[in-house]
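Q: what follows is a predicted protein model with its sequence.
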Amino acid sequence: MKLDMHAVLVQPLLTEKLTSIRETTNTVGFIVHPDANRVQIKQAVETLLKVKVARVNVMNVLGKVKRLGRFSGKRSDWKKAFVTLQKGEKLEMYESA
């Protein structure tokens, strides 16, 4: 499926765990489009953020089942990507956060 590069990256993922991973292994996290693959994610990060990517790991996260009284619902599933940058590369948007 052909996706627009701006549609591939939904938003950056900022958690305490990813902050420690970013500082030690130069890896950043993104919430990505559910239909995006590794190649599309790599191309989107390299062109939009102007950094060199060493590797991309992708994980599908299943939504939790939640209840409110007798009613049951499910949060939506989503996909996250861990992007490892090459040596010497860093993203400026994470430096100020």
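A: Yep, that arrived.
Q: only C-alpha atoms for contact and neighbour calcs from this point on.
A: Noted.
Q: give me the three-state assignment for the residue minimising distance to the centre of the chain.
A: Nearest residue to the geometric centre of the chain (C-alpha atoms, centre = their mean): Phe30, 1.7 Å. Secondary structure, DSSP: H, G, I helix; E, B strand; the rest coil: Phe30 is strand.
Q: so what's the closest residue in space to it that isn't next to it in sequence up against?
A: Distances taken as C-alpha to C-alpha, 6 or more residues apart in numbering place Pro12 nearest to Phe30, at 4.3 Å, with adjacent residues excluded. Contacts for Pro12 (C-alpha atoms under 8 Å, 6 or more residues apart in numbering) come out as Gly29, Phe30, Ile31.
Q: want to compare, so here's the second one:
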Amino acid sequence: MANIQYYDVILKPVITEKSMTDMASKKYTFLVHTDANKTMIKEAVEKMFEGTKVASVNTMNNNGKKKRANRKDQGYTAKTKKAIVQLTADSKEIEIFEGL
């Protein structure tokens, strides 16, 4: 496994209708590095966003979709990993989602 620093773990937030409704219950969804595990994701969120305390982390792996360029050439898109982070009740909210 590669040496992944905490700032390399979280790639970008996932902004969908479902993830926006989950923010009311302090659940935030992120695209994360495919080699990151739950403890690495928890550390990254707590270090990158001051005042946050993570209660739990759920992850899901998404395999790449099959794509074709023409009749002969076919391949797959890159696989991704998503993490849904649940914050504790006394935790601060994450600032990047406040203006949305």
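A: That came in fine, so what should we check first? Just so you know, these numbers come straight off a predicted model, no measurement behind them.
Q: buried ones in the longest helix seen in structure 1, by neighbour count?
A: In structure 1, with assignment by DSSP state H, the single longest helix is helix 38-49. Residues of helix 38-49 of structure 1 classed as buried: Gln40, Ile41, Lys42, Gln43, Ala44, Val45 (neighbour count, 16 or more other C-alpha atoms under 10 Å).
Q: state the number of residues packed around the spatially closest residue to the second one that is not a sequence neighbour.
A: This points to Ile41 of structure 1. The shortest distance from Ile41 of structure 1 to any non-neighbouring residue, by C-alpha to C-alpha, 6+ apart, is to Val8 (6.5 Å). Val8 of structure 1 has 23 neighbouring residues, counting by other C-alpha atoms under 10 Å.
Q: how near is Val8 of structure 1 to Trp78 of structure 1?
A: The gap separating Val8 of structure 1 from Trp78 of structure 1 is 12 Å, by C-alpha to C-alpha, to the nearest Å.
Q: now do the shared contacts for the two.
A: In contact with both Val8 of structure 1 and Trp78: Val32, His33, using C-alpha under 8 Å, 6+ apart.
Q: what segments of structure 2 are strands?
A: For structure 2, the strands defined by DSSP state E cover 10-13, 27-32, 54-62, 66-68, 74-76, 80-87.
Q: okay if I get the ones you listed as CSV plus distance to Ser19 of structure 2?
A: CSV is the format used below for these (distance: least, C-alpha to C-alpha, whole Å):
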stretch, distance to Ser19 of structure 2
strand 10-13, 10
strand 27-32, 6
strand 54-62, 13
strand 66-68, 26
strand 74-76, 26
strand 80-87, 9
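Q: what's the closest of these to Glu93 of structure 2?
A: Nearest to Glu93 of structure 2 among the strands of structure 2 is strand 80-87 (8.2 Å), distances taken as C-alpha to C-alpha.
Q: give the buried residues for the closest one.
A: Lys81, Lys82, Ala83, Ile84, Val85, Gln86, Leu87.
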